[in-house]
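Novice: coordinates only, no sequence provided:
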């Protein structure tokens, strides 16, 4: 396998950023789970609420893309670097599904996505530089945070919005697997204080992207 040069890596990461941030620039490998569900009428308020929740989840996937790519940049072990790249590819499905659902709801993705992408990329690169054990542990902790949001959103979505619910249920299954895989690969379990700090940071993202 050919070793990528620094320029190759840079171009690949820029390409990922554009595909993540530009609407309809990415395509999923799996069929959208929403297609298995019938669309039901919702009130204007219910539609706004569903849109806000799906916008949060879309931004979460934007952050996941940036996090994994940033970590792959500085990961020391080749197998860890490859695992980060594979995880990022799997998250593309989630990104596309959420974007498609937002379009169906006549809504939009968050205008804050470029900011969150940049922050997440930097955090991922820093985590990777500290060491693969902590980098993988950060993946597990982050995925656990995502799972908490997904479980909550599944519960508070409008009852008739089965299309959004179908997407979130598949995402939850994937994210739980990613977290378990990171720990099995040798990721460190973060102490409660650190996890609490991550929870507070995630609240900033959720509250800001619900509407914008």
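Specialist: It's in. Here the structure is a predicted model, which means the values were calculated and not measured.
Novice: okay, CA-based contacts and neighbour counts for the rest of this
Specialist: OK.
Novice: now the residue nearest the centre of the chain: closest residue in space, sequence neighbours ignored.
Specialist: For the chain, the residue nearest the mean C-alpha position is residue 61 (2.2 Å; Cα atoms, centre = their mean). Of all residues not flanking residue 61 in the chain, residue 95 sits nearest, at 5.4 Å (Cα to Cα, 6 or more residues apart in numbering).
Novice: pull the contacting residues for that neighbour.
Specialist: For residue 95, the contact set (Cα atoms under 8 Å, 6 or more residues apart in numbering) comprises 20, 58, 61, 62.
Novice: put this beside the first:
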């Protein structure tokens, strides 16, 4: 069976649809059930609830950025197999997006108001990386996933031990992110030098500070 070749307009329309699914609350639908689905909520005081919600809001915005990054890269990827890898990774990251949003609702909180801004910035970065080369694009994925892994480790350390629902979500996300990063390197992604990684860390700090409360 012949595979269909999509025009640039087709792909732009697909990106527009995906951006709405990412940014409109409740639009993202997970393919896998949440790791926390069968776990019980535990009592927590208001301060704990606000802190956990802040951590989950950061992670939700991180998944918004991941969606934008992958979609931007898929738009400009030069090789069809690289484009397919980006689209497959984006589909898996939708699960994380939906899980985090669901947990935020359970904590009587909501996603960050800055999500549209960070989506646009991340999409532009992803598209630019794809224009440079597929190897740079894949390397950016690997470096991003390594950064996300560090964030998740930090958040897991901050979670109260009794919050097993949030912990289950973050642990599964961490496992998936490691796999995505390794796949990007195995596919030929370049290893970014320390100065580039340092700049990425700085940008991530801006995101976390902006989204923890709003």
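Specialist: Arrived safely. Nothing here was measured: the structure is a model prediction, and the numbers come from that model.
Novice: do you know the score for how well these two fit?
Specialist: With the length set by TM-score structural alignment, normalised by the length of the first structure, the two chains reach a TM-score of 0.99; 212 aligned residues with a Cα RMSD of 0.6 Å.
Novice: residue 134 of the first structure contacts residue 126, doesn't it?
Specialist: No - between residue 134 of the first structure and residue 126 there is no contact under Cα atoms under 8 Å: 10.1 Å.
Novice: hey, where'd the helices end up in the first structure?
Specialist: 6-21, 44-74, 78-104, 113-130, 132-156, 162-184, 192-209 (DSSP state H).
Novice: what range in the second structure matches the last one?
Specialist: The aligned range for helix 192-209 of the first structure in the second structure is 194-211, by TM-score structural alignment.
Novice: could you do the first one as well?
Specialist: In the comparison with the second structure, helix 6-21 of the first structure aligns to the range 8-23 (TM-score structural alignment).
Novice: next: the third one.
Specialist: Applying TM-score structural alignment, one finds that helix 78-104 of the first structure aligns to the residue range 80-106 of the second structure.
Novice: from residue 27 of the first structure, how far off is the residue nearest to residue 61 of the first structure?
Specialist: 9 Å (Cα to Cα, to the nearest Å).
Novice: what does residue 162 of the first structure give?
Specialist: Counting by Cα to Cα - residue 162 of the first structure and residue 27 of the first structure are separated by 22 Å.
Novice: ok, the two, which is more surrounded?
Specialist: Neighbours per residue (other Cα atoms under 10 Å) separate residue 162 of the first structure from residue 27, with residue 162 holding more: 19 against 12.
Novice: the nearest residue to residue 132 of the first structure once chain neighbours are set aside and residue 126 of the first structure, how far apart?
Specialist: Closest residue to residue 132 of the first structure apart from its sequence neighbours, by Cα to Cα, 6+ apart: residue 75 at 6.0 Å. Using Cα to Cα, residue 75 of the first structure is found at 10 Å from residue 126 of the first structure.
Novice: thinking again about what came up before, corresponding residue for the residue nearest to the centre of the first structure in the second structure?
Specialist: Per TM-score structural alignment, residue 61 of the first structure is aligned with residue 63.
Novice: show me the contacts for its match.
Specialist: Per Cα under 8 Å, 6+ apart, neighbours of residue 63 of the second structure: 93, 94, 96, 97.
Novice: isn't residue 163 of the first structure right next to residue 35, touching?
Specialist: Yes - using Cα under 8 Å, residue 163 of the first structure makes contact with residue 35 at a distance of 7.2 Å.
Novice: neighbour count winner among those two?
Specialist: residue 163 (19 against 11).
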